[in-house]
Structure formats: structure tokens, C-alpha cells
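# For reference, the sequence and a predicted model appear below.
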Amino acid sequence: MDTGTPAGGAFGAHLHALRTGAGLSQAELAQSAGVSVRGLSDMERGRSRGPQRRTVQALAAALRLDAAAARELERLASLGRPRPAGAKTARPPAGPANPGNMTTSQTPPARASAAHHMLALPRDLSDFTARGPALVRLRALVEDLDAARPPVAVVCGQPGLGKTSFAVHAAHTLAPHFPDGQFALDLRGMDTEPVQPRDALARLLRALGTPEDAVPADTEDRSGLLRSVLRERRVLLLLDNAANEDQVRPLLPGHSPTLTLVTSRHALTGLEAVHRTELALLRREEAVELLTRVIGPERVLREAQAARDLAELCGHLPLAVRIAAQRLAARPGEHIAKLAGQLAAQESRLDALRTGSLQIRSAFTLSYRQLDEATRTVFRRAALADGPDVSPETAALLAGLPPRRAARCAQDLTDAGLLQPHPTSDRYRFHDLLHLFATEQAAEEDTPADITAARIRTDAWMLRRATAAAQLFNPDHQPGALGADPDPATAPAGQEQAHTWLEAERAQWLAALHRAQRAGRHQQVLDTAEAMHWFSDRVLHWELWTEVFGRAVDAARALGSRRDETVHLNYLAWAHTTCLHDHTTALSTAQAALAQARESDDRLQTGWALNYAARALHGLGQTEQAIAHLHQAADCLSHQSDTQSRLAELSTLNLLGQHLRHAGRPDEALAIHRRSEALCRAGIPGKPHELISLYRASVQRHIGNDLAALHRWEEAEAPLRHAVTRFETARMPAWSEPVRLDLGIVLRHLHRTGEAHSILTAAHENLVRLNHPRQLEAATQMLLLDEADEVDGRGSTAGHTRSQ
């Protein structure tokens, strides 16, 4: 909306006349020229009498002025620009915020020249790449700038993200919005002695035109004078490389149309009422684009895959990509693949990422040296953790610090950008290059004995916790029977917490198990693997079970325990069939277990070995042999009176019926499963109801599928629903999701299309997530349902009732 005749100023009046003569609104001209509506309004009203040359040029272009008219507009703008510091000015600035703090000898500061001062912006990079969304957010701050709440944008993140380059580029981009000048001040936050606020204030005041003898001595007075000087000015302040909040606070404007950009390697979380711009790593295509801008598109096109590999090896970190690109630019004949090959060697990657004065290691070292001793220890020892991330408790164990102290250190490392926090859980991860740097520091500052002691301490704790957590899934477990938790105060309370911990620390306890075996701690390996037996049924999709039980077999052999060897050979056969679907290896493993069990006349393990061999035979397509093995297993187990044999018999009967159904003998299968159901109803002395209910859920699943095979669809629904609900309650997705698929198939045959579609969709999504072999069957069932729905929609199957 136009505001009428300008309040004053030759430039403003002339600009207003040009705009209205062109038939443009303020909004239209502002958009065309790339300035804010408020900025344009200030110019026309005479509030901003001398905009910068680039702003005038943008306005002239938007107004389509000829050369003479553009020169006249620039001449009028130059008349309103302030003279150099110390010269007499046409308009004195507002007085200090606290005039009582000025002595009579102090004179009001002169207005600084927007074009000539000691704190000019550094050079913008012509090959600056990406960061579009972050720039858009900053531009929005400027467009909505409210002098009552001048925006402060903190740009933070880990070393090497290009925070200063981004802030400088943003400052140059936004410069037309700040005709009263742009000022950049390096606060040297990574130096041993960062710039003191008092000194920073003096430099800013002098750059803004305050005479030397008018700068107050006191820090608070200087801060107040800065706020006063900035009150009426549209200025951009870039405070680069801030050390902490206390250094920055005195430098911030009060009531002012000023934008302040602050960069820091620290999060500055204590700085109030600021906008945060936390830069992320480049995407791969952005990293390749940066490489292209530095070395040219021809080289990148010739070695497109090598360019992508190079971006990956640089971890998409802008500084690392730029260093690599600068190296290549200085060696135009060198192939990208050659440098990528040098970076592929982890032990020399940081050495390779250097060119001239640019070094990735130096950037990391600056931040590392700022840390106290305990935090440095947590940083470098956390690199010893296994897996993609690390928990505070693991970091504490590796560092040999109390958990609360290590947690505080981890938070400090996050604030310093040296660790990245997980978005939902209390865990942390390294950037790849920072992980290499931390590993280097550990090798340089910790002795081999220190590292060995840290690993032994952590591994022993992890295996004790893993054993205790897994035992919570054993229905026969008695607390303390197989080792107590190393820290009862933080131990998982119940199966859900135990499952969460075992999953989160999976890489850590598995690696600890490997090292325990290499160190000859065979009983510890056996105890841990035995504890995992019941838990492994909950997570059939974990491929690591072949490692766990394979190492247990080796440990049993090392201890000379034939019975433990037989037990874990059976577990290993189960893992090969169920988790890896490697039926050939499973069969040979089960046969080895069977031979040992028969040699020692262990009837229970004989039954299990026949069971697991049958599973492998069925997977190899030898169904009749599998059925014969299961008949032998059921007969062997039925003559035993112990409770473990009853459970083994239940599992064997369930599997036998399943194979009979697959062989086209559903009547026989149903009879076998009814026998299993009777065993469940009778109960097994000494076994908890919860365990028997899981066995019964498995039986109900089989009965439902037997009835479905007999086309008794309506009868099949109830037992399948019972099984899905029970397995869901027990948090056993590897069991519940195949049954959900079975239920969806039954509902499809019952023509309850809407319900069937919902259940089949959920089953398919979950089976894909589990990488379950039946995921393709689920997809096929969904297609069959869609085809039937299309036919039904055309009226070819009129009369069916569909669930909506």
C-alpha cells in the first residue's frame, strides 16, 4: 500500500516519483528489486537517505531506468550517505542509551560510512554451494524484521560445516536490505584468549563512526552506546567464531532494525531469544556440485562415480570436500579416482585431506583443545565403542568415569559439535572423519595398556548386563541364578526394557562376546549364549544368532563339554534355518548334533536334533523325509517324563502338523494340532501360564491354517485372531506378522475386502521390515485382493458383502 508523499529527502522524493510514474506499488518494486517493502518505505520517507550503491542499482534495474536516469538516482543517494568517521555529519546519531554514563568531555559519535570501515565483510566465495533452505529462513527474518525485536541468528554445528562461509555468503546476499552497512568481527572463540567483549565493543563502535575519545571505558557503557548507535540504523552485524554466550550478549542490539549473525562451534544454548541455524552435512549431490564448481564439470563428468565416491569418503563435510576439490584444482592432470583411492585408506585419510593452509585435522584440533581433560577422555575413548553409536553408560565405562560425569561430558561434546545426539534416544554418534580423529587421539594420548583395560572393563560389564537382560525372557529363570546385573540400580525392569537395551547395545555386547572368546573366557561365552536362547525366539530376524551360537559351540569344545556342544549345535542349526534360511548348513549342523546326542543317549537333544533336521529338510524340499524325522522326534520325546521334553514334544507336534498340511494332508494336520492343543490345556507342571499360552497361540495358528486348508474359512478366523493378539502382546513380531498374513488370507476368502486390505497391508509392511521370506506372498495376496475388488466393482460377483 502506498503511503502518500514522502516525509523528506531528495532521494526519497525522487524515488517515490519514479515508482508512481512507473505505475508500481511498493510491494511490486520491492519484489522486483530484491529489497524489503519496509526498506523501500524507509527510503521513500527519507528515513534511509543514502542506500548502498548496489541497492540503487537494483532499484534502477527494476524501474527500467536509462543510463542517465540511473546516474541521477545514484547521485541523489550519494548525497545522503554519511561521510567518513570524524567528518561533520548532516544528521547526528541518537544519544547513548544511558546518557548519565557519558562525561561532558565525550562527544556524540559520528555516523560511519557504510562503504568504508575497518570491519568490512570478508570476500564471498563465488563457488559457494547449497544451503538454500537456511538462506530462505534468514531472508524471512529480514523481510519480517521488527525493530522492537531485532533478530539474532546463531549459526552452529560441528567443525568443518562451513559456518563462516555460510554466514559471509548470507551477509553478502542480504546486504541490500541493510543500507547503513555490514560489519564483520572475528571473536576468535577458538583462540586461547578470545576477544574480550570490551575490546569487541570498541572495534564495533569505531567502525560505526564513534570517535576514539568518545568510546566509554566501561564494558557496560560501551554496550549501551552500541545499542544507542544502532537504534535507527539498518545494519547487519556478523559476529564470527564466538566463544560463549557471555562474549556475545554485550554485542547484541536492543531496539534496532539490525540483523545479527553469530557463528560458533558451540551451540550457545544459553543465549536467549535467538533463531538457530544448525547446518547439516551436504547431501551427496550437493557435495558433488561443490566439487564441480571448484574443478569444473568436465573432470566430474569424466569420473562421475569417482566423484560420488570422493564425496562419501569426505563424509559430505563441506570443509573436507573443499580441501579435496582444492587439491584437485591445483593438480589439473590428477584423476579424481586417485585421490579417492588415497582417502579410502582410513589410517591416512586425515593426512590426505590437506592442501596449503587448509587441513581437516587442524579444524578438529581447535575444538579438541578447548575441552577439559575428562571431556577429551570421553571423546577419544568413545571412538573405541562398537557399532554406529554409543550410549553414555558405554562412554563412561570406556573412559573410566562415573556415569553422571560422563553424561555431562557427552553433552559438552554435543554442544561443541564433536558428537551428534540421536534424535529420540540417549545415544551419540561421530561423523566419520571425527571418529578417525578421535581414534588418532586415543592412539597418541592413551597407552596400549590403558586401551586394553578400558575394553576389558567395558566388555565384562556389557556381557553381565546382556546375560541378565536376556535371562528375563527365560520362564524358568531364577533371579541371580546365572549372574546378576552389574548395576541393579539401572538394570532393565522387565522384558520390554530388556528388549530395548539388548537391541540398542547389540553391536556392543556382540563384539564383547567375540573378544571374550578370543581371550579364552569360554564359560562367559557359554553363559551369555545360553541366556540368549529364549530371547532369540523374540527376534528371529536377527542374523547375529548364528554368530552367538557358533561361538558357543567353539567355547563348549574348548571346555571339553560334549553336552553343551550338542545343545548349542542344535541352537546353531535353528539359527541357520530360521534366521538365515541356509537349510544346507542347518541340516549338516543338526546331523552333527544328532550324532552326538545319540552317542551320549541324550533323548531330549536327540528329539531337538531330529526337529531341526526336519526343518532344514523341508526347506530343501524334502517334505516326506522331514515328516519322517518329526515322527521319530515325537516318538522319542513322548516317552520322556521331564517338562523340557513336553515342551519339545509340543514344538515337534506343531511342526509335524504344519508339514502334513503343506504336503496336502490337512485332515491329518488338524488331528496332530488338536493333540497339541490338548497338551496345552492339560498344562505342564512347573511351567508358567505365560509360556504355555505362547505355545497355545502357536497351536491356534496352526489350527486356523489347517481349517483354512480345508476351506472352513469362518472357523479359521477365531484361532488366527487369538494367535495374532497373543504374539503382539508378547512383542514377538517375527511370530505375529506371518499369522497376520494368514488372517488376511482368510478374510479375503470371506470376501471382507476392506478389513482384509487393512490387515494384509499391515502384514506386508511389517514382513518387509523384518525381511521375512513371506513378504512376497503378502504382496501377491494384496494383488489378488485388488483384482477381486475390481471384478466385484464391475458387478461380476454381485451378492458379496464387503467390509468398509
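Received the coordinates, thanks.

# rest of the way, CA atoms for contacts and neighbours
Will do.

# Let me see the ranges of the strands in this protein.
Assigned by DSSP state E, the chain shows strands spanning 152-156, 182-186, 236-240, 259-264, 275-278, 354-355, 358-359, 420-421, 428-429.

# which of those strands sits most buried?
strand 259-264 (a mean of 27; mean count of other CA atoms under 10 Å).

# Show me what it is packed against.
Applying 3 or more CA pairs under 8 Å, 6 or more residues apart in numbering; DSSP states H and E, one finds that strand 259-264 contacts strand 152-156, helix 163-174, strand 236-240.

# Could you check these and tell me which one is nearest residue 684?
Ranking these by proximity to residue 684 (CA to CA) places strand 152-156 first, at 62.3 Å.

# Outside of that closest one itself, list whatever touches it.
Outside strand 152-156, the residues within contact range by CA atoms under 8 Å, 6 or more residues apart in numbering are 138, 163, 167, 252, 259-268, 273-279.

# ok, now stretch 738-753?
Under the criterion CA under 8 Å, 6+ apart, residues 701, 705, 708, 713-714, 716-717, 720-721, 723-724, 755-757, 759-760, 763-764, 767, 774, 778, 781, 785, 789, 800-804 lie in contact with stretch 738-753.

# Same check on stretch 326-340?
Here stretch 326-340 makes contact (CA under 8 Å, 6+ apart) with 294-295, 299-300, 303, 306-307, 309-310, 313, 324, 354-355.

# Most neighbours out of those residues, which is it?
Using other CA atoms under 10 Å as the neighbour criterion, residue 310 leads the contacts of stretch 326-340 with 29 neighbours.

# putting a second one here so we can go through both:
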Amino acid sequence: MAALTCRAREIVSIEDIVDVIWPEDPPVTVRSQIQICVSAVRRALAEVGMRDALKTHHFGYSLMLDPGLRDVDEFARLVADARASCDSGDIAEAVQNYRSALALWRGPALSGLDSDIFQRKAVLLNEERLSVLEECFDLELLQGRERALLTEIETKVSENPLREKLRGQLMLALHRVGRRTDALQVYREGREHMVRELGLEPCEELSRLEKEILNDAPNLVPGTSITAAKQVVPRQLPQQPPCLTGRDEQIRQVGAALTGTASAGRQGTHAVNLFGQGGVGKTALALHVAYQLMQEHFPDGQIYYDLHGSRPDPVSPARVLDHFLRVLGVPPPSIPEGVEERAAMFRSCVAGRRMLLVLDDAADEDQIQPLLPGERNCAVIVTSRTPQTGLASLQKVRLDVLTCRDAVELLQRIVGDGRVGAEPAAATSLVRSVEGLPLAVSIIGARLATMPSRTVSAMAQRVHDERRSLDELVHGSQSVRDSIASAFHALPQRLRDLLSLLSLFDMDAIPAWMAGVVLGVGPCEALDLMDQGAACQLLLPVGAEPTNDPHYRFHNLTRLFLRETADRFTAEYRQEVVRRVVGAWLSLVEQARGRLYGGNFTLVRGESPRWEPPAALVRHVLADPLHWMDVERSGLLAAVGHAAAQGLDEPCWELAVNLVALFEARFYRDDWRETHETALDVVMRMGNVRGEAALRCSLGSLYISQQRIDRARPQLEKALPIFEGLREGVGTALTVRNLALCLHSEGAFDEALEGYGRAAELFLASADPVGQAHTWCTMAQIHASSGDDATARQLLTDALRICEEVGNQRVRSQVLFHLGALDVQQGRPQQAMCRFFTALPIVREQADRVGEGHVQRGLGSAQLAQGNLAEAERCFQSALALAKATGNDHAMALARLSLAEVYLRQDRRQRAVALLEQALPVFRQYGDEGAQRRTLSLLPSRP
């Protein structure tokens, strides 16, 4: 019963109960005997109306006593009330509560229980009783009650001769009643006892008190502030957080900074600034370290104060200093009015004392500076959302969200049972959905702990639902929504508007220029606003590539909160903001594509409004267009989705079609299909026929590249009459060319040539020379395959001239590749190598891995034609690696076919056959009859 009562409201394992009752050699019938005892306890509890208080668990028991039933709980409550009264300056109330708490004691703790476990607990309880008694004596001495206290203090000193605090209080009381000689004798007796028993001299404070008594120091007179400051030992730390994981390195850094081991060269107080976003666990870590260090390093007291820095009305330094001085025992009438005077008195009060201050949720340097002690024997932990860079004396320690592993461990420790371990995938998904934010994980864990029937997967399902995520992340006084709201509502209105509107966009990285588009301000003001958002930790920096334009992101839970605040704007205004942002992305992508294509060629244009981007941003985009699009890929894809969600059909389809320049070069076929299907759905709903035709034509190109002619042709046949009806020349030309490509893939070469010819004429009529050059390039392939090398060379030469005139490097590299292939075919490998070496830097500069793979294969064929087998193998291996990197099955098969030819010449037939057998089914899948014939001709005949 004692074991269960000591750990009321906790599960006590059977092993712990055995250790209490039978410390050594428990009987073999131990479990049955415990069950008998438990039954007896249950009967006894039932007699007093507490039948259900004793709970059975699969590995132990718990005694669910209401708070206050145990005298130790009542003692703790009264002590907490006393300390709170002391903090508020009500000394009389504090003394009354202290005395009420001490009156609960009827003798030594756990008297009559001999178990080592109980004795260890008793030592802690008795120590707490003495500490509380000392705190009570401090306040009563402050009240001038030294005569009434003398006998009680003398008794306690005789019972605890090594207790220096009590001895000092006795010395002070004796001195105040005029017994100065006795006071000094008490010191000498204490010193002799300590030297004899411990080999130690008295502590610095006791020695100082002796000197002050010898000198009859005026500060020992009752009621003076200095006396009070030296006597009262505040212990204000809130309850220690029960669980802390994944913070070992930060704990080490903070501890080193506070104890001086990491403060070489720093002047003034040992101080550390823990900073990070709301809910990241700054307060928990600060308190954890404070509790670790308080007894050994800061025995003279610990003061905690919540500065409310993340709220609209942070606490003034004057008010904080008033609290500090009252806590340190300064009588209210003695507290000066001015901040500087209060700060000076505070520094005097803590001079020579080893104290720790925890200043929680600080606003800025102006709030913190007056609160810092002047001497290095004190230490300060400041928590804040932003680093307090203006205070060089503060060592900065950043706190970030937990890793997935640490977050799962925290969840496991809070929940306590086996549910987290039983569903590891659900637990991982759950903590990832809140991005490892410790506050959110703690709330989830607390809720699961109070709902033993709820599974982790069920909780994950509720939290994953963005419509209710923040509603789920509430437990008692803890709320993720409130944590974010406190920071948000403290911001200026303009910044609040910006963050709310930016939350409309689901992007992994939000470039700073978007702020300018959202609010209609210049790039400098936009960057300033984004930096302000990052300073308050509502935006998180994620880098500046590729445009030197800083990028930011929202924590997922912050984004959900901000999206709630965006509801204050009308639906029309939110749609207009999305329209402007999508228009900005479209403008930048169009310029990037134009640089790649030498202009807006082979492109159907709509009527979407464009944005005029800053010149510096354009220069960065144009310096490496493909790289820019690749890095901004997630934002560009998101922009297509946002436009579709808002019913912005025109910018949606235009952006999707412009992005094909990226999709084609990087082989992002899934992106190509998904963006186009998304855009097609919205243009169909809105009746946008031009957009429908443009998207269908582009989807046709995608399916042709995949040799899925059965899917390409229906799209193109739907697009063609729309374009013809709109008299859209470029769109008609593109569709006719794509239909010709379908015929080409099916081996209908004459019909394909006829289609290509018509497409070339349409491109010429539409002043689109790049489309014309690309069409001639594909026509040349048919002529080359049929043996008409002269016509093929002429068409490729004309196409090359056009590309060089307009500056279209992409199509130029393709033309050079086909000219090189023609040279190899005609027995001119040296000339072919010149073509390929000219094309190689073009594709590499554009990071076009698909194109580079083709060029490497071309170089290999030229080397093979010259008998350079080792060089040919190297080129073909490079081509194969590039094809694998882009996931291009057809290119992989072509590279394997070429490698097989090298291996056959090297008489490495086994490896060659393996490659050919890998390539053949791919050629069949793509309908590449020429490659099939070549592969079959190289494979050995089979019976």
C-alpha cells in the first residue's frame, strides 16, 4: 500500500513492488502473495468508498487517488501557494501558507518503513521539509519575528548541525536581539563541526555574515532591502518537463555556457539565448537545464519570468524588475520608480550570489538588457523566437524541430504503453505530418495517453485531415493554434496580410519576389517583409538558389493557421492574388523558354496578364534558364494547381504548356501529364477552346515521345479542328506535325512526309522558323533511312542555319546530332565527331541529360566506325548511365544495342547477348521496327 501511495496515479510494476517488500531473496510464490495483498487492499479501500481506486495493468498496479488526498500533495500545494504569495509581495500570506504546510508533518517522512526504496524517498521528503522551513524562517525574519523564532531555530540547528542556511538564520536572529557574542559563537561552533566532520570551511555567505556581524553592518537591521536580498532564496522554476528527447547537443551547449566552460573571452554574466520557432521546445529545454544545474551551480536561487515577448503586449522591464526585487525580499516601499534605479538595485541584490534567471519568451534586446545581472556568478537563460543579436554577451543556441526518429521517441515516452511501437509506420507518419514540432508531438502524445482505446493510426488519420489538424492539436492549456497566433497577432498589419496571403500557396520554397507580387511592392520592400516574417519564425529560410533571391517556407502547421486567417479576405481578392502570382510565374517561365528557343517559337499563346519582373531577377533567370526552372520546379507545378483550383483557366493552360521546355529536357513525363490533365480539366469546365487545343496538342507530343500512338492520335485529332476553326497558325502547324510524327512512328513514311511538308508551310506562314527547322529535322530522318542522303543533308543544313540565326540552341543540338549520324552512315566518322563535339557543350550547358545521352551515343558510333572500341564502349556506357538517370527506357535500349555491337567485335558474346535480350522487348514496346531488326540480326539464331 505504501509503494502504491508514494507513486499515486502512476503505474507501479510488479518488480518494483517485489523490491519494496522483499529486497533480497523473494519467495517463489511472490506473484500469488502480491495478488493476495492487492485483494486485501481492495477490500480496505472498498470500506471507505474507494473500490475502483486500485487499477490492474498488464505489468503492474496503480492507485488512482484524487489530488489532495495525500498529505504530501497538500504540502506541495501549500508550498506552491506560499511561493506565489512571496513572488507577489504578500509576505504575511506566504508565511501563513508555509506554516500550514509545515503543520502537516507529524514526524519524519515514511517512519517505520525500512526498505531502501522508502528510505531514499524519505531523505528527499525530509530535505524538502527543511528547505521549506528555511524559506519560512527567511520571511519571518524579514517580518522582524526573530525573538519568537529563536528557540525553534536553535532546535533545528542542533538537529542539523551541518545545515549552513539554518546556522546563518540563527546567527542573524541572535544578532538582532542583541546577542552578538552568541551569534559569533554559533559561527565558530559550526566551523569547528564542519572542519572536523567534512574537512571543509563554511560557505562564502556564512563567512560574510560573520564579518558583517563583527563589523555591526547596518544592512543587518530588520527591514532593509539588502538584508532581505541576502536572506530570501527564490525557487521559482515551473514544473520540470517530464520528457525531452533529441536535445543532447543543445543541453551540452547551454550547460557549458552557463557554467563558464564555453564562455572564454566573454565578459559579464554567463548567459545563453535559446531561440527558435514557437512550440519548438525552448522553455522545456531551458527548464531541463535549469533543474540540472540549480543545486550544484546556483544554490542561492532561481527566478523564472514569462516576458510575453511573442504577444502584442510584452511585459515592460520596469514591471519585471519590480517582481524580481519583491521576490528577493525588498519591501515594496523601498523599490524605486525608474527602470535604471530598479536595475541597479537588482544588481546589488544579487551581487555575490550564485543565482539563475530564466527569462522566457523575450521580445528584444531593449526588454532584456536591464534584466541582466552584472556579475559572472549569476547566469541567465533567455528564450526567444528570434536571436537576440544585439546582446553580444548572450551565446546563441538555435533550437529546431525534432528529427523523425527523435519525435517518435518523444511520442513513445509520453504515451507510455505499447501503441507507438505496435504501429511504427503510423507513428512515423503522424510525427511527419506535424513536421516534428515538439509542442504538437507532446499534445498528440498526451491525448493518446488519456485515450487508451485510440490507436496511433486513428490519431494520424485525424491529424492528417488539414481541415481539423489544428483542432486536434489541443490538450488542456496547450494549443498549437494559440502558440502560432500569439506571434502572428503581434506583427504589423501589412506583414500579417502578406503571410496570410502567401499561405494560399502550397510551395516547398517561396521566393522573396512573390511578396512583391502579392502586395504590389518593390523587391527591396518585399525582401524586408519576408525577412521580418523569418525573424519572428513564422517563415523559415530555405536558401537562395538559383537566383540569389532568398526562399522561404512555412512549417505545415503554421501554413494551416495562416490559411485560416486568410478567410478575412474576400474570395474575389484571394483569386486576384493567385492570378497575379501565377501571371508572375508565367512571365518568368516564358522568358526562360524564350532564351532556350531563341524566342516564343513553337508556342501557342493565350491572353493571360503578365507581370513585369525586376531586371535583376530576369538576368538571373536568363543566365541559366533550365537550371532556374528545375530548381523552381515545385513552385511552378504548384502554381499550375493553384490556378486550376481558382478557376483561372487561361494562365493555367499557358503555364502548363510553357513548362514543356523543362519537362522535355529533364524527362519529367509525369509532371508533363499531370499538369496538362489538371489544366485540361479546368479549360473544359470554363469552355476555353484555345487552351483545350493547346493542351491536347502538347499531350500528343508527350504520348508520341512514349511511343503511345494510340493515345496521341485521339488528342491531336480533337485539337486540329479547334485550331483550324480559330485560325491559329502555330497551333495548327504543331498539330499537323505531331500527326505526321504518329505516321512516322507507324512506318507510314510517305504520308508522314506529306504531313511534315504541310506543317513546314504552316510554320513558314506563321513566321515560326524554329518550328520549320524542327519539322525539316524530322523529315530528314525519313529521307536518311530511305537512302536519300542528299535530301536529308540539305534539310538538316537548312534547319541548322535557321537555329543559328535565331539562337535556338536546343533544336540546334538535335540537328547537329542527326547530321553527325548521317555522317557516320555515309562513312565520314571524323566529320561526325566534329558535329557531336559541337553539340556536346550545348546540351551540357543546358544540363540536358536526355540530349547528352543521344550525343554520347553518337560519339560512340563514330568511334566504333573508326575501330576505337575502348572509346566507343566508354561513350556508350556514358549514354546508358544518362538514360538510366532520366528513366528513358528507349534510350537505355539504344545504348545497350550499341554496347552489344562493341562486345561482339571484342568477342564478348555472352555480355552482348545479355544486352540485346534486355533491349529487344523495349523496342517492341515502343514499336521501333528498325532497332528490332538490328537487334534480331545480332542475336544468334535459335532452333
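Here it is on my side, so go on. Keep in mind that this is a model prediction, so the values were computed, not measured.

# Any idea what the TM-score comes out to?
TM-score of the superposed chains, computed with TM-score structural alignment, normalised by the length of the first structure, equals 0.70; 690 aligned residues with a CA RMSD of 5.2 Å.

# quick one on the thing from earlier: show me which of the contacts of stretch 738-753 of the first structure are buried.
The neighbour-count test (16 or more other CA atoms under 10 Å) marks 701, 705, 708, 713, 716-717, 720-721, 723-724, 755-757, 759-760, 763-764, 767, 774, 778, 781, 785, 789 as buried among the contacts of stretch 738-753 of the first structure.

# in the superposed pair, what's the mean gap between stretch 755-763 of the second structure and the first structure?
Comparing stretch 755-763 of the second structure with its match in the first structure after superposition yields a mean distance of 6.2 Å (mean CA distance after the TM-score superposition for the first structure).

# In stretch 321-337 of the second structure, which residues are buried?
Residues of stretch 321-337 of the second structure classed as buried: 321-331, 335 (neighbour count, 16+ other CA under 10 Å).

# Now do the aligned residue in the second structure for residue 220 of the first structure: how many residues are near it, please.
Correspondence of residue 220 of the first structure to the second structure, assessed by TM-score structural alignment: residue 340. Using other CA under 10 Å, residue 340 of the second structure has 14 neighbouring residues.

# Could you pull up the residues touching residue 340 of the second structure?
By CA under 8 Å, 6+ apart, the contact set of residue 340 of the second structure is residue 370.

# try residue 130 of the first structure
Contact partners of residue 130 of the first structure, counting by CA under 8 Å, 6+ apart, are 282, 286.

# Residue in the second structure paired with it?
Mapped onto the second structure by TM-score structural alignment, residue 130 of the first structure lines up with residue 246.

# Stretch 343-356 of the first structure spans what distance, first to last residue?
Stretch 343-356 of the first structure stretches 17 Å from its first residue to its last (CA to CA, to the nearest Å).

# so that stretch matches what in the second structure?
Taking TM-score structural alignment, stretch 343-356 of the first structure hits residues 463-476 over in the second structure.

# quick revisit: nearest to residue 732 of the first structure, of the helices and strands packed on strand 259-264 of the first structure?
strand 152-156 (42.4 Å).

# And that closest one, how far out from the chain middle?
Centroid displacement of strand 152-156 of the first structure relative to its chain, using CA atoms, centre = their mean, to the nearest Å, is 22 Å.

# Same check on stretch 410-426 of the second structure?
The answer for stretch 410-426 of the second structure is 21 Å, by CA atoms, centre = their mean.

# who touches that stretch?
The contact list for stretch 410-426 of the second structure (CA under 8 Å, 6+ apart) reads 243-245, 408, 427, 441-442, 444-446, 448-449, 455-457, 460.

# Residue 6 of the second structure maps to what in the first structure?
Checking with TM-score structural alignment, residue 6 of the second structure has no match.

# Stretch 809-818 of the second structure vs the first structure, average offset?
Taken over the aligned residues, the distance from stretch 809-818 of the second structure to the first structure averages 3.2 Å (mean CA distance after the TM-score superposition for the first structure).

# Residues contacting that stretch, please?
For stretch 809-818 of the second structure, contacts defined as CA under 8 Å, 6+ apart pick out 596-598, 770, 773-774, 777, 781, 796, 799-800, 803-804, 835-836, 838-840, 842-843, 851, 854-855, 858.

# Restricted to buried residues, select the residues you listed in PyMOL.
Provided next is the PyMOL selection string for whichever of those are buried by 16+ other CA under 10 Å:
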select buried, resi 596+597+598+770+773+774+777+781+796+799+800+803+835+836+838+839+840+842+843+851+854+855+858
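
# Inside helices: which ones of the contacts of stretch 809-818 of the second structure?
596-597, 770, 773-774, 777, 781, 796, 799-800, 803-804, 835-836, 838-840, 842-843, 851, 854-855, 858 (DSSP state H).

# Of the contacts of stretch 410-426 of the second structure, which count as buried by neighbour count?
With burial judged by 16+ other CA under 10 Å, the buried subset of the contacts of stretch 410-426 of the second structure is 244-245, 408, 427, 441-442, 444-446, 448-449, 455-457, 460.

# which one is residue 414 of the first structure nearest to, not counting chain neighbours?
Excluding its sequence neighbours, the residue lying closest to residue 414 of the first structure (CA to CA, 6 or more residues apart in numbering) is residue 420, at 5.9 Å.

# Tell me the one of the contacts of stretch 410-426 of the second structure nearest residue 703 of the second structure?
The nearest member of the contacts of stretch 410-426 of the second structure to residue 703 of the second structure, counting by CA to CA, is residue 460 at 38.7 Å.

# Next, please give the residue ranges for the helices of the stretch 501-650 of the first structure.
Assigned helices in the stretch 501-650 of the first structure, in chain order: 506-518, 522-536, 545-559, 562-578, 583-599, 603-619, 623-638, 643-662 (criterion: DSSP state H, counting those that start in this stretch).
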